[in-house]
Every structure is written in C-alpha cells, then in structure tokens.
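*Asks:* got a structure for you, letters missing:
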C-alpha cells in the first residue's frame, strides 16, 4: 500500500495520507513520500492549490511508535526531526501555492502540527487536535512550539502543550487555532469548494501574500513595511492584477491565470 495517494483535478492537487490501519501515523516512508509529492505538486504548473487530508477515520495520529520502538526500524530522533519532519514544515511554508489542511479526524502530535503549518486549516466537526507529546515525556515538534503560540497565544498554547488537552474542532475555531469546521456529512463538498475557489483566484498574488505573512512572523514593523512595498510592486506587475482591474471596471467575472 502506498503511504501517500495523490490526485490532480481542475487545478487542485490532493495529497492523502494513506496508512488508515495505523490512523495515518507517520513513519519514514510516509514522510519521504510526502516530501516528494509536495515537491511534485509545487513544480506542476497545472496545480494552483494543494489539499492535504487523511484516508479513513484519522487525519494523522503523529509518529508511529511501532517504528521508533523497533531496533530494526527506528531511524533515531535526530533523523526523524531533521530529515523527516523539518523538511515537511519548511516545504509547507515555502511552496508558493495555497495549501489547505483538510482535517478529517484526529490530528495528534506531529500530525496536529503538520496541519497547523498549512495556510488554511479546516476540519470536520468531529475532528480534534491533540498535542500528545507530554504524555510520553516529549516536547511538541514539527513547528508546534512556533506556530501554536502565534495562533492562540503563549499562555493557552503552553497549557495545551503541557496538559495534552484534546481540542475539538469547534473549540479550535473559537480559540483561533483553525479557520473553520464543517458538519461531517458536508465536509468533502466544503473542502472541494474551498480548494476550487483558491485555484481560480490570482494565485501569484496569493503566493506573494503567503510570503509577506511568513516574513511578518519574525520581522519588525519597519522591516515588514519594506517587504510589503517590494511584494506589492511585484503583485502590481502581474497579469492577474491587470485582469482583476479590467474585470472590475467592465463589471465582468475575472479569469485569473496565476501569472
């Protein structure tokens, strides 16, 4: 069974974590395949938006503990962190295309933090997010200590990390951890609608917006104003900007090409 399933349709590339028998827990083969598929979709000009979701009942239950407790299979924590997880997180932030985490079930440990590193996180109403690390004496990894406090605040994030609280999708929306949740029976339709909407938008401008927000995570106000100046000039030089203005002035629907 392939650990990752990928499809491309109407400008949307969908990556599905495919270890449902293990709640899509992360092992070496899955992480390397995910890196490969992210690279492939990033380079595919026909793909204008990316969705990451899970097969079966879970989004991703985090690290496969069978792997790390096996003398034959365990790659070691240094390899797991530097070669498996970190390259995924950096790809999610650097790929110049909108990336949706469609959380279809539990997202625990590294699985939760991979989701939170995406651009837009949506979830089934019955989905949940768990910083499961403290239960086995570890710290949040996969960018968890970076993104979580920025999303929900230092105090709340630290408490959730220490206590390992289960956060339901409605609670996650309320605290600003994720964008929206949808009823389970309409979730797939909502994911498709959102992905299709993004794919039809001026994706060059969306890429520059993502770049600007990434910069804002670490820079000063003065630095960020300079970044906005630079990137706005780039956005104003795109074909999509000209198309958007022309469509607005002529009261018609724009047809963006991501150029």
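*Replies:* Sure, I can see it. Given the structure is predicted, the values throughout are model-derived calculations rather than measurements. Numbers count the residues shown, from 1 in each chain.

*Asks:* switch to C-alpha atoms for all contacts and neighbour counts from now on
*Replies:* Fine.

*Asks:* neighbours around residue 162, how many?
*Replies:* 17 (other CA atoms under 10 Å).

*Asks:* neighbouring contacts of the helix or strand hosting it?
*Replies:* For residue 162, the element it lies in under DSSP states H and E is helix 154-163. Residues outside helix 154-163 that contact it (CA atoms under 8 Å, 6 or more residues apart in numbering): 131-134, 139-140, 148-149.

*Asks:* Pick the one among those residues closest to residue 46.
*Replies:* residue 148 (32.2 Å; CA to CA).

*Asks:* Which residue, neighbours along the chain excluded, lies closest to the closest one?
*Replies:* Spatial nearest neighbour of residue 148, chain neighbours left out: residue 157 (5.8 Å); criterion: CA to CA, 6 or more residues apart in numbering.

*Asks:* May I ask which of the contacts of helix 154-163 has the most neighbours?
*Replies:* residue 131 leads the contacts of helix 154-163 on contacts (other CA under 10 Å) with 28 neighbours.

*Asks:* That one touches residue 114, doesn't it?
*Replies:* No: counting by CA atoms under 8 Å, residue 114 is not a contact partner of residue 131; they are 11.6 Å apart.

*Asks:* one step back: name the residues of the helix holding residue 162 that are buried.
*Replies:* Residues of helix 154-163 classed as buried: 157, 160-162 (neighbour count, 16 or more other CA atoms under 10 Å).

*Asks:* Can I get those in TSV including distance to residue 202?
*Replies:* Shown next, in TSV, are the buried residues of helix 154-163 (distance: CA to CA, whole Å):
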residue	distance to residue 202
157	34
160	37
161	37
162	41
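
*Asks:* For residue 216, state which of those is nearest.
*Replies:* residue 157 (19.8 Å).

*Asks:* How many neighbouring residues does residue 95 have?
*Replies:* 18.

*Asks:* excluding its backbone neighbours, what's nearest it?
*Replies:* Counting by CA to CA, 6+ apart, the residue nearest residue 95 is residue 42, at 6.1 Å.

*Asks:* Now do the contacts for that neighbour.
*Replies:* 95-97.

*Asks:* And the helices in the chain, which stretches?
*Replies:* When assigned using DSSP state H, the helices of the chain occupy the ranges 28-43, 65-68, 77-79, 86-94, 110-116, 144-152, 154-163, 169-174, 187-199, 203-216, 221-236, 239-249.

*Asks:* chain center to the last one: distance?
*Replies:* Its chain's C-alpha centre lies 29 Å from the corresponding centre of helix 239-249 when counted by CA atoms, centre = their mean, to the nearest Å.

*Asks:* got another, please set it beside the one above:
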C-alpha cells in the first residue's frame, strides 16, 4: 500500500481492516487536482486495486468538498509555458481505470462539492454515497473543454444521452436530491463517509471474486450486443462455479448457515 503523502491519505478502516480509505487531501483548495495530487491518487488507487488484503475501497475528499476537478491555477501555468498536455493519459485515464476496473468494490463518499473530473471519478465508482448538501456540476464547457475521466460515457449510461448532453453543454449545478432522483447517488442520513464505510464493511465480507466478475460484466454489457453478453456471462459463471467461495456458499445455504467468503 502506498504511504501517506501530503496530497493523499491512505488508511485502513479500524472496524474492518480489509477496507482501504483513500482521501484526497487538499481541503483548503477543495481538493483541486494538481499534478502532485493526481500522481498520488493514481498510485494509491492502483496499489489498493492490486493489494489482495484490500477487499473494498472508499474514495473521499478531506474538508467540505469531494473534488472540484483540475486546479486551474496550475493548469494556467502549464498553458503559459507551452508544456505538452499529457495529464489525461498519465493521470485522469489511469485514475478512472483504477476505480472502474478494480477487482473489488469502490465506493465514493461525496462529502461536498463534486465537479468536473471529481464527478468523473465519483461516477467511475461502483456506488456513491452523498451528503445531503453536496452539489454537482460537469463544468468542462465553461472553460472550453470536453469531458474527461470517462464522464461522457458514465453520465450518458446513468442518466441517458439527452440529460447527459444537457448537463455537459450547460454545466448547470445540480443537487444531491437531483442526483438521487436520477439514480446517481444514495443520500446518507448523516456523514457520507460513515455511510460509505458501513457499505464497504459489508462488501468486504462478501464474495469479492463475484463482485469482480459483476463489475466486469456490467461494463461489458453496457457496450455489447445480447449474444456477446450471454457468452461473457457464461465465461464469468464458469470461472466462479469452480471457486471455493461458491461451493462453500451453496453448502451454507443448504445448511441454513451464513456463508463465509475468502476470495478463493
């Protein structure tokens, strides 16, 4: 696991050490994404995804915001210097893939403002728990850019092409209540991080091999035809039916006992 850095904190949940909590840690700047933060976040998420002792991940932001996207002050310096624009490939794409393709559940705890790439990261997660007062926006068009961090696909898949286009073109702010009505988030009754941790603890005790297959199958199913989807499901089931977790869960069901999942 990556050690703590000024920009990103990586901790294990005390109640369930199999849950890793990754916190973007620039609260004074609403977790705006500098190169330092992007590199630390990318490395922390990739390490958590690869660590077999981590069975669930919670991604959140320190302070009053989840993440407001790119730090435009640093970005302006890059533009003035004429530096080659490589941050999408080096940072945003890898962060998004580390979240979406992690072979374990990733939960975004949206504690406040969630904008631009921050929204992309949240939508790349498998589940999103939002504070009641959180606000959201795409924001890209307002600075003359298109979406990044997979937002053009994730938003369209979740809310439909028409609404996604509207949100991206107009960049209008929407509330946690709007997001919940559209199926993007569940609103926490209290602190978002506590609700996210409760979900993560339950998932960490669950069938992580099945979760990995489910995540992969949903991504595949979103962009392929029915015959390909059925063939992919067959492959996934064939892999899982040979696992000790599946055999043990079937025996536990027949014995009217609670199954124990060990990820094998």
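*Replies:* Looks like it came in fine. Nothing here was measured: the structure is a model prediction, and the numbers come from that model.

*Asks:* Among the contacts of helix 154-163 of structure 1, which one lies nearest to residue 62 of structure 1?
*Replies:* Closest to residue 62 of structure 1 out of these is residue 132 (8.3 Å), distances taken as CA to CA.

*Asks:* Who are the contact partners of that closest one?
*Replies:* Here residue 132 of structure 1 is in contact with 108-109, 140, 161, 164 (criterion: CA under 8 Å, 6+ apart).

*Asks:* what about 10 Å?
*Replies:* 61-62, 107-112, 138-140, 160-166 (CA atoms under 10 Å, 6 or more residues apart in numbering).

*Asks:* how about it, what's its partner in structure 2?
*Replies:* The equivalent of residue 132 of structure 1 in structure 2 is residue 139 (alignment by TM-score structural alignment).

*Asks:* do residue 169 of structure 1 as well
*Replies:* Under the alignment (TM-score structural alignment), residue 169 of structure 1 maps onto residue 176 of structure 2.

*Asks:* One more: residue 50 of structure 1?
*Replies:* Looks like residue 50 of structure 1 aligns to residue 57 there (TM-score structural alignment).

*Asks:* what's the spacing between its match and residue 219 of structure 2?
*Replies:* 19 Å (CA to CA, to the nearest Å).

*Asks:* Comparing those two, which residue is more hemmed in?
*Replies:* residue 57 (30 against 13).

*Asks:* residues in contact with residue 147 of structure 2?
*Replies:* Counting by CA under 10 Å, 6+ apart, residue 147 of structure 2 has contacts 116-117, 120, 138-141, 153, 168.

*Asks:* Closest one of those residues to residue 240 of structure 2?
*Replies:* For these, with residue 240 of structure 2 as the reference and CA to CA as the criterion, the closest is residue 153, at 28.5 Å.

*Asks:* Let me see the contact set for the alignment partner in structure 1 of the closest one.
*Replies:* The alignment partner of residue 153 of structure 2 in structure 1, by TM-score structural alignment, is residue 146. Residues near residue 146 of structure 1 by CA under 10 Å, 6+ apart: 113, 117, 140, 217.

*Asks:* looking at the helices of structure 1, which is buried most?
*Replies:* helix 110-116 (a mean of 26; mean count of other CA atoms under 10 Å).

*Asks:* That helix against structure 2, how far on average?
*Replies:* With mean CA distance after the TM-score superposition for structure 1, helix 110-116 of structure 1 departs from structure 2 by a mean of 0.7 Å once superposed.

*Asks:* Which residue range of structure 2 does that helix align onto?
*Replies:* Using TM-score structural alignment, helix 110-116 of structure 1 pairs with 117-123 in structure 2.

*Asks:* which residues does the closest residue to residue 115 of structure 1 other than its chain neighbours contact?
*Replies:* Spatial nearest neighbour of residue 115 of structure 1, chain neighbours left out: residue 101 (5.3 Å); criterion: CA to CA, 6+ apart. By CA under 10 Å, 6+ apart, the residues touching residue 101 of structure 1 are 15, 50-54, 59, 112, 114-123, 178, 191.

*Asks:* still on that earlier bit, would you check that my belief about the match of residue 169 of structure 1 contacting residue 192 is correct?
*Replies:* No: if you go by CA atoms under 10 Å, residue 176 of structure 2 and residue 192 don't touch, sitting 11.5 Å apart.

*Asks:* What distance do you get for residue 19 of structure 2 to residue 177 of structure 2?
*Replies:* From residue 19 of structure 2 to residue 177 of structure 2 the distance is 28 Å (CA to CA).

*Asks:* I'd like the distance from residue 161 of structure 1 to residue 167 of structure 1, if you could.
*Replies:* For residue 161 of structure 1 relative to residue 167 of structure 1 (CA to CA), the value is 11 Å.

*Asks:* Common neighbours of the two, please.
*Replies:* Common neighbours of residue 161 of structure 1 and residue 167 (CA under 10 Å, 6+ apart) are 130-131.

*Asks:* Counting neighbours, what do you get for residue 225 of structure 2?
*Replies:* Neighbour count of residue 225 of structure 2, defined by other CA under 10 Å: 10.

*Asks:* Please, where are all the strands along the stretch 1-150 of structure 2?
*Replies:* Applying DSSP state E, counting those that start in this stretch to the stretch 1-150 of structure 2 gives strands spanning 8-12, 19-24, 56-61, 65-67, 106-110, 113-115, 127-130, 135-137.

*Asks:* returning to that earlier point: which of the helices of structure 1 sits closest to residue 9 of structure 1?
*Replies:* Here helix 187-199 is closest among the helices of structure 1 (CA to CA), at 9.5 Å.

*Asks:* which residues in structure 2 does that closest one align to?
*Replies:* So helix 187-199 of structure 1 sits over residues 192-204 in structure 2, by TM-score structural alignment.

*Asks:* Measure the mean distance from that stretch to structure 1 post-superposition.
*Replies:* Mean for stretch 192-204 of structure 2 is 1.2 Å (mean CA distance after the TM-score superposition for structure 1).
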